[in-house]
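Asker: below are the sequence and a predicted model for it; my questions follow.
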Amino acid sequence: MERQFDFLMPSVNFFGPGVIAKIGDRAKMLGMHKVLVVTGGHIGKIENGPVDQTVNSLKKAGVEYVIFDGAEENPKIRDIKKGKQIYLDEGCDSIITVGGGSAHDCGKGIGIILTNGDDITKLAGIETLDKPLPPLMAVNTTAGTGSELTRHAVITNEDTHLKFVVVSWRNIPLVSFNDPMLMLDIPQATTAATGLDAYVQAVEPFVSVDHNDITDSQCEKAIQIIQQYLPEAVANGHNVEARTKMVEGEMLAGMAFNNANLGYVHAMAHQLGGQYDAPHGVCCALMLPVVEEWNIIACPDRFAKLAQIMGYDTTGMTTMEAAHKSIDGMRELAKSIGIPDSIKAIGAKPEDFELMAKNALKDGNAFSNPRKGTVEEVVKLFQKAYDGIY
């Protein structure tokens, strides 16, 4: 008998060139009167960029707004507290996030502490939120983390350098906007890192203990799309077709992991990102082949299927031989778009590995990994990524 499962995603998802123009009308439809627009980094400084287009649409619809541009990369507790104070001081009643995963996670974090208590560290874990967030919409600008679609809010404790995850259906934005025209000027390095993050978010749910037929089909299509179009998006950021297809792949991966969950790649990448304030996508890319090669013995048939999805002809191979071809595919894609060859490149230090391993095993993504490891085994995986992934 098939097990029971739920399937979560925003109630409305706008996709395609030009959909950003719909945000004002949708905000008005949802009864948003004064919006906290959460963003960060360079996004808000681009003339007629994503933030300008968002607020212009709000103005046209007669919706008031105030901008909080304090979402750091790997958003910190201090960021969400600053955002909360502005929300309260300005009399806001809703939130719109504009950016990639950092902006979305920051906006979710602000919403969480507005309604569920100021100490977000006590809310780390799965389905810990008792109260709904303020109305939330997400304008996505990278193809990318999938955070505009998902129930995950990833926050960094700046005092402990520990990333933690608040996973709740209450975090899912009411409406998401994925407009590839907002992504044409993303730098190559950011395109590569965020694209690999989307790729990891298609691979991990496929081998997760929580996968199902629906998420399998989403993972399969996402992997094929990202393999084909990510190198072109990195090489030529103004290729509208490549950007549009990458958004499609990212959305599919986001839907898949929102429901089938992730694994040790993300659990370990969160430790690297928290400890060294490194780009999340790069951390994921560096851990992917190492962790998944270690995972093979837990479900070799799933990895053999992955190799076929990646386009390898596995005729005549044993299941294990075919499974290992999938790892070749992961390495090949990462290398082709300039991902570094070691976690040394992001400042990793072996003396930190034991603490990071302990924290990785406590991470909210660890429970769905197909193979269960010890602290010592996870330390060895960090060491292998330190020695080099190619």
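Answerer: Nice, thanks for sending it over.

Asker: CA atoms for contacts and neighbours, from now on please.
Answerer: Noted.

Asker: residues contacting the helix or strand harbouring V154, please?
Answerer: Applying DSSP states H and E as the criterion places V154 in strand 152-157. Contacts with strand 152-157, where a contact means CA atoms under 8 Å, 6 or more residues apart in numbering, come from 74-77, 104-106, 108-109, 147, 162-168, 171-172, 258, 274.

Asker: could you pull out the strands for the stretch 201-350 of the chain?
Answerer: For the stretch 201-350 of the chain, no strands are identified by DSSP state E, counting those that start in this stretch.

Asker: what about the helices in the stretch 201-350 of the chain?
Answerer: 213-235, 240-260, 264-276, 280-295, 300-309, 319-336 (DSSP state H, counting those that start in this stretch).

Asker: and those helices: which comes nearest Y65?
Answerer: Closest approach to Y65 among the helices of the stretch 201-350 of the chain is made by helix 240-260 (27.0 Å; CA to CA).

Asker: what's that closest one packed up against?
Answerer: helix 188-207, helix 213-235 (3 or more CA pairs under 8 Å, 6 or more residues apart in numbering; DSSP states H and E).

Asker: and that helix, which residues are buried?
Answerer: Neighbour counts over helix 240-260 (16 or more other CA atoms under 10 Å) mark 240, 242-260 as buried.

Asker: structure B:
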Amino acid sequence: MWKSIGILATNGGDIGDYEGIHLSKHASLPIIAINTTAGTASEVTINYVITDEERHIKMVMVDKNCLVQIAVNDPKLMLGKPPALTAATGMDALTHAIETYVTKGAFGWSDALALEAIKLISQSLEKAVVDGQDLEARSKMAWGQFIAGQAFSNAGLGYVHSMAHQLGGMYDLPHGVANAILLPHVEQFNIPACAHKLKKVARAMGVGVLEMSDTQGANAAIEAIKALSKSVGIPSGLRELGVKEEDFEEMAKNALADVCTGGNPREVTLEDTIAIYKAAM
């Protein structure tokens, strides 16, 4: 919300005018962003998202003019946050790191940041959920989400976010929970395009993959993602959250039009999208 206010203050118009990529002409008002959760990394990215309640979608703005001037990530401000909030925001950060690692736009620098973020989040998220006062775990989460944000702000994301945006727009579901449920299913779909990179995701999550083929390693990554989600209390499927199959086609059409879709490592169709939503139920 604060990024949109900054952009409107210097550019005018309606916030819907800026849905898309780099559509504003003037830099936002100066912003100092003080983080209190470890998840979105909005304090370091060129992205912001606004819900359009009439169209039941989340509008994604990718805009260099919304960058903040000062970002503050103090893990002491994150101490004591509720377990469910910690889990949801943490899985959002993990999704950022994994998606930007396998995205079409990935490159050496973003890969290095993404793998380190995956490692830090995998090591610390469950600890932060179990003990909200664990300063070491909170510190690792703060750093992990920050560098994941740097990575995806430069390399892009993928279809997990495209599909999760529709769940948020249609049902007002927590973004991190939607990402967490969809992540293993989208990456299962992506295996033919990026098995070798998903194997490295598994290694970053602490899985021994030395004797595995790329496909075996990729499947191990998916199982590790599911295990972490379960350990922090993420619902096992969309049905638990009241999602209805009758909405799949509309959400799938909107997902295909989402700004994140172009970064997915494997081309996706309407039918593919509906099948992924069904698998995630």
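Answerer: Noted; the coordinates are in hand. Just so we're clear, the structure is a prediction, and the values are computed from it rather than from any experiment.

Asker: circling back: let me have the helices of the stretch 201-350 of structure 1 in CSV, extended by distance to E204 of structure 1.
Answerer: Shown next, in CSV, are the helices of the stretch 201-350 of structure 1 (distance: least, CA to CA, whole Å):
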stretch, distance to E204 of structure 1
helix 213-235, 9
helix 240-260, 8
helix 264-276, 8
helix 280-295, 8
helix 300-309, 11
helix 319-336, 12
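
Asker: residue with max distance from the center of structure 1?
Answerer: G316 (36.6 Å; CA atoms, centre = their mean).

Asker: what's the counterpart of it in structure 2?
Answerer: Taking TM-score structural alignment, the alignment pairs G316 of structure 1 with E211 from structure 2.

Asker: from V62 of structure 2, how far off is that match?
Answerer: Using CA to CA, to the nearest Å, E211 of structure 2 is found at 41 Å from V62 of structure 2.

Asker: and if you look at G168 of structure 2?
Answerer: Counting by CA to CA, the gap from G168 of structure 2 to V62 of structure 2 is 18 Å.

Asker: again with L125 of structure 2
Answerer: For L125 of structure 2 relative to V62 of structure 2 (CA to CA), the value is 28 Å.

Asker: state the number of residues packed around the aligned residue in structure 2 for G237 of structure 1.
Answerer: Aligning on TM-score structural alignment places G237 of structure 1 opposite G132 in structure 2. Other residues near G132 of structure 2 come to 18 when the count uses other CA atoms under 10 Å.

Asker: could you measure G132 of structure 2 against I234 of structure 2, distance?
Answerer: Taking CA to CA as the measure, G132 of structure 2 falls 17 Å from I234 of structure 2.

Asker: I figured V379 of structure 1 was touching F353, is that so?
Answerer: Yes: the pair V379 of structure 1 and F353 qualifies as a contact (CA atoms under 8 Å) at a distance of 5.6 Å.

Asker: show me what contacts C219 of structure 1?
Answerer: C219 of structure 1 touches 202-203, 205-206, 252-253, 256, counting by CA under 8 Å, 6+ apart.

Asker: go again with 7 Å.
Answerer: 202-203, 206, 252-253, 256 (CA atoms under 7 Å, 6 or more residues apart in numbering).

Asker: show me which of those residues is closest to K28 of structure 1.
Answerer: The closest of the contacts of C219 of structure 1 to K28 of structure 1 turns out to be L252 (CA to CA; 27.9 Å).

Asker: looking for the alignment partner of the closest one in structure 2.
Answerer: Checking TM-score structural alignment: L252 of structure 1 goes with I147.

Asker: which residue packs closest to that match, ignoring adjacent ones?
Answerer: In this structure, I147 of structure 2 finds its nearest non-sequential neighbour in L113, 5.8 Å apart by CA to CA, 6 or more residues apart in numbering.

Asker: before we move on, what about M1 of structure 2?
Answerer: In space, M1 of structure 2 is closest to I50, 7.1 Å off (CA to CA, 6+ apart).

Asker: just R302 of structure 1 next, same as before
Answerer: V207 (6.2 Å).

Asker: residues contacting the residue in structure 2 that that neighbour lines up against?
Answerer: In structure 2, the residue matched to V207 of structure 1 (TM-score structural alignment) is V102. Residues counted as contacts of V102 of structure 2 (CA under 7 Å, 6+ apart) are 194, 197, 265.

Asker: please pick the buried ones from the residues you listed.
Answerer: 194, 197, 265.

Asker: now do the second one against K119 of structure 2, distance only.
Answerer: To tie it back to what came earlier, the one meant is K197 of structure 2. For K197 of structure 2 relative to K119 of structure 2 (CA to CA), the value is 14 Å.

Asker: mean distance, the strand holding V154 of structure 1 to its aligned residues in structure 2?
Answerer: For strand 152-157 of structure 1, the mean deviation from structure 2 after alignment is 0.5 Å (mean CA distance after the TM-score superposition for structure 1).

Asker: how distant is that strand from the center of its chain?
Answerer: From the chain centre to the centre of strand 152-157 of structure 1 is a distance of 11 Å (CA atoms, centre = their mean, to the nearest Å).

Asker: residue in structure 2 paired with A366 of structure 1?
Answerer: Using TM-score structural alignment, A366 of structure 1 pairs with T261 in structure 2.

Asker: out of the helices of the stretch 201-350 of structure 1, which gets nearest to T128 of structure 1?
Answerer: Nearest to T128 of structure 1, of those and by CA to CA, is helix 240-260 at 16.2 Å.

Asker: quick one: residues in contact with the closest one.
Answerer: Under CA under 7 Å, 6+ apart, the answer for helix 240-260 of structure 1 is 7-9, 143-144, 146, 149-151, 178, 180, 198, 201-202, 205, 208, 210-211, 215, 218-219, 222, 225-226, 229-230, 232-233.

Asker: among the contacts of strand 152-157 of structure 1, which ones are in helices?
Answerer: 77, 104-106, 108-109, 258, 274 (DSSP state H).

Asker: what is the most widely separated pair among the residues you listed?
Answerer: I77 and N258 (23.2 Å).

Asker: tell me the counterpart of I50 of structure 2 in structure 1.
Answerer: Match for I50 of structure 2 (TM-score structural alignment): I155.

Asker: from G274 of structure 1, how far out is that match?
Answerer: According to CA to CA, I155 of structure 1 and G274 of structure 1 sit 9 Å apart.

Asker: sweet, I'm off.
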